[in-house]
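Colleague: dropping the sequence and predicted coords here.
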Amino acid sequence: MFDNLSVIVTGGGAGIGRAAGLKFAGQGARVVIADIDATGAESAVREIEAAGGVAVAVIGDLSDQQVVDRVVATAVEQFGGIDVLANVAGVMDAMTATADVTDAEWERVIRINLTAPFLLSRAVLPHMLAKGKGAIVNTASQAALRGSAAGTAYTVSKHGIVGLTKSLAVMYRAQGIRTNAVAPGATRTAITSGLTIEGHGPGALRPYMAGMGRVSEADEQAAAIVFLASDAASNINGVVLPVDNGWAAV
């Protein structure tokens, strides 16, 4: 389905990103695994190569423009362009309520969850525009659809991802570029929140968590990402797809 296409997956060293990178490679894509964790990224590349796929790792902080430029240059130089960008990398907050959010928490969460996907999207667009086609898949969250699934910084960052997704979809649909997002519910990954259970944020959110349902596997989220990037979703653009076993319906 993705034979010889060039795909960038951020956060590809672990969790949903790693699962997505493996799925893209398993369907013929040549994959750039971008992650701040060198050990995880290089391990993902080895796993892809062991299965007969093609991948390369780029290590660094994706909110740094120089790292973004290196990711994009690697895809272009080694794989001939960029067909798909999957913005998966992200961090959780500590479920902190607004009055308790520190500058450091705010800046870290917004920088990684929102600024990095923006920088990457901006950087790949010229290459997709030159081809007259492309697909961007962002990772939102249940926190993008409600105010009761995370703390302030994370919730704001994921609402921002929805805005980025829809803006890209509207502005570039005539040029053949589709942008969609998945909105995962609770998923079994290595992401940690630094949650302090006694804080006001967790206390305020606890009554709303009962409808969350079962915890999904990273592969289930990755399957939705790969679908949205594929030609099977050729007329899907600007969608935020909950992958949450019905939590968004509760």
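Modeller: Done, it's in. Numbers count the residues shown, from 1 in each chain.

Colleague: CA atoms for contacts and neighbours, from now on please.
Modeller: OK.

Colleague: in the protein, which spans are strands?
Modeller: Using DSSP state E, the strands of the chain run over residues 6-10, 30-35, 54-59, 84-87, 134-139, 177-184, 187-188, 216-217, 240-243.

Colleague: those into JSON lines, with extra columns for distance to Thr74 and mean neighbour count?
Modeller: As requested, those are exported to JSON lines (distance: least, Cα to Cα, whole Å; neighbours: other Cα atoms under 10 Å):
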{"stretch": "strand 6-10", "distance to Thr74": "10", "mean neighbour count": "29"}
{"stretch": "strand 30-35", "distance to Thr74": "8", "mean neighbour count": "30"}
{"stretch": "strand 54-59", "distance to Thr74": "8", "mean neighbour count": "23"}
{"stretch": "strand 84-87", "distance to Thr74": "13", "mean neighbour count": "28"}
{"stretch": "strand 134-139", "distance to Thr74": "17", "mean neighbour count": "28"}
{"stretch": "strand 177-184", "distance to Thr74": "21", "mean neighbour count": "27"}
{"stretch": "strand 187-188", "distance to Thr74": "30", "mean neighbour count": "16"}
{"stretch": "strand 216-217", "distance to Thr74": "30", "mean neighbour count": "16"}
{"stretch": "strand 240-243", "distance to Thr74": "29", "mean neighbour count": "22"}
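
Colleague: so which of those comes closest to Val124?
Modeller: strand 84-87 (7.7 Å; Cα to Cα).

Colleague: just the angle for the longest helix seen in the chain relative to strand 177-184, thanks.
Modeller: Across the chain, the longest stretch assigned as helix under DSSP state H is helix 152-172. Relative orientation of helix 152-172 and strand 177-184, computed by axes from the mean of the first three to the mean of the last three Cα atoms, to 10 degrees: 150 degrees.

Colleague: before we go on, here's another structure to hold up against the first:
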Amino acid sequence: MNGKLQGKFAVVTGAGSGMGRAISARFAVEGATVAALDVNSEAAQETADIIESHGGQAISVRVDVSDAASVTRAAQLVTSRFERVDILANNAGVLDSYAPLLETSEELWDHVLNVDLKSLFLVTKALLPTMIDRGGGVVVNTSSIAGFVAGGGGIAYTSAKHGVIGFTKQLTADYGRKGIRANAICPGAVETEMTQSLFESGDAAVMESVRAVPAGRYAQPEEIANLALFLANDESAFVHGAAYLIDGGWTVR
């Protein structure tokens, strides 16, 4: 049987671990050829190897999504290897350890905003022209519950993730009629390598917020990947500019 993304070409940033690896694998299972992008070249290659070991097709590309020159090089490599780009999943991100304003250095602020928000500007701008030229495509951006409410991160992370939702909506307004369909995923607590140390730190505020989730557990990366798949395929063809909470009920409180 053909998968839901059969014949599609997908680019996933932050593909070396966690949600990015799960999204890459899910896309590949459904028939997409995947470009796994990550700042950690070994992790990106491991994702590509996993996909190919299960019969899929993938390439790995090292990229610093916060650096314009690095993004340009990566985009050129992808477009030289792929016939086109049908799907872009902007997933790369970093945390700020729930740092409030007075504990946030300018260096931390810049790092989080550059990776979590500026990267969408750089990567999408680099790949959007080829998507439009080939008739359109899908952009799936990873935001967070911190894009809706306070308490899902610190001042830098929350600011960046609010920005991701704004970026997604404006991208829709500007390019929806040119065939670009953009939406955002907004996870709550997800059990990944990046969050493991935070959840295991024993910080009272962090642990209390997670314990209060109605679902009673963290999300698994594969559950986030399932939502990414829905937004990437034609089943969601009329979904434009939306921000989907997938948080186990965290934000109902």
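Modeller: The structure has been received and is ready for your questions. Small disclaimer: the values here were computed from a predicted structure and weren't measured.

Colleague: returning to that earlier point: in a markdown table: the strands of structure 1, plus distance to Val109 of structure 1.
Modeller: Output for these, formatted as a markdown table (distance: least, Cα to Cα, whole Å):
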| stretch | distance to Val109 of structure 1 |
| --- | --- |
| strand 6-10 | 16 |
| strand 30-35 | 16 |
| strand 54-59 | 19 |
| strand 84-87 | 15 |
| strand 134-139 | 14 |
| strand 177-184 | 17 |
| strand 187-188 | 19 |
| strand 216-217 | 23 |
| strand 240-243 | 20 |
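
Colleague: what span of structure 2 is the longest helix of structure 1 aligned with?
Modeller: Aligned by TM-score structural alignment, helix 152-172 of structure 1 falls on residues 155-175 of structure 2.

Colleague: neighbours around the equivalent of Val215 of structure 1 over in structure 2, how many?
Modeller: With TM-score structural alignment as the criterion, Val215 of structure 1 lines up with Tyr218 in structure 2. As a burial measure, Tyr218 of structure 2 scores 17 neighbours (other Cα atoms under 10 Å).

Colleague: quick one: contacts for Tyr218 of structure 2?
Modeller: Tyr218 of structure 2 is in contact with 188-191, 210, 248, counting by Cα atoms under 8 Å, 6 or more residues apart in numbering.

Colleague: looking at structure 1, which of the residues you listed hold up?
Modeller: Contacts from the contacts of Tyr218 of structure 2 that recur in structure 1, judged by both residues aligned by TM-score structural alignment, their matches' Cα atoms under 8 Å, are 188-191.

Colleague: dump these to CSV, plus distance to Ala89 of structure 2.
Modeller: Below are the kept ones among the contacts of Tyr218 of structure 2 laid out as CSV (distance: Cα to Cα, whole Å):
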residue, distance to Ala89 of structure 2
Gly188, 18
Ala189, 19
Val190, 17
Glu191, 19
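
Colleague: give the buried residues for the match of helix 152-172 of structure 1.
Modeller: Going by neighbour count (16 or more other Cα atoms under 10 Å), the buried part of stretch 155-175 of structure 2 is 155-169, 171-172.

Colleague: next: stretch 201-208 of structure 2.
Modeller: By 16+ other Cα under 10 Å, the buried positions in stretch 201-208 of structure 2 come out as Val206.

Colleague: next: stretch 221-238 of structure 2.
Modeller: Within stretch 221-238 of structure 2, the residues that qualify as buried are 221-222, 224-225, 227-229, 231-233, counting by 16+ other Cα under 10 Å.

Colleague: geometrically speaking, which residue is the centre of structure 1?
Modeller: By Cα atoms, centre = their mean, structure 1 has its centre lying nearest to Val88, at 1.9 Å.

Colleague: wait, that residue touches Arg18, no?
Modeller: No - in this structure, Val88 of structure 1 is not within contact of Arg18 by Cα atoms under 8 Å, at 9.2 Å.

Colleague: what's the most distant pair in the buried residues of stretch 221-238 of structure 2?
Modeller: Longest span within the buried residues of stretch 221-238 of structure 2, Cα to Cα: Pro221 and Asn233, 18.6 Å.

Colleague: residues contacting Tyr231 of structure 1?
Modeller: Slight slip there: residue 231 of structure 1 is Asp, not Tyr. Counting by Cα under 8 Å, 6+ apart, Asp231 of structure 1 makes contact with Met1.

Colleague: I'd like to know how far it sits from Arg178 of structure 1.
Modeller: Asp231 of structure 1 sits at a distance of 10 Å from Arg178 of structure 1 (criterion: Cα to Cα, to the nearest Å).

Colleague: and Ala140 of structure 1, by the same measure?
Modeller: As for Ala140 of structure 1, its distance to Arg178 of structure 1 is 16 Å (criterion: Cα to Cα).

Colleague: what do you get for Ala130 of structure 1?
Modeller: Distance, Ala130 of structure 1 to Arg178 of structure 1, by Cα to Cα: 14 Å.
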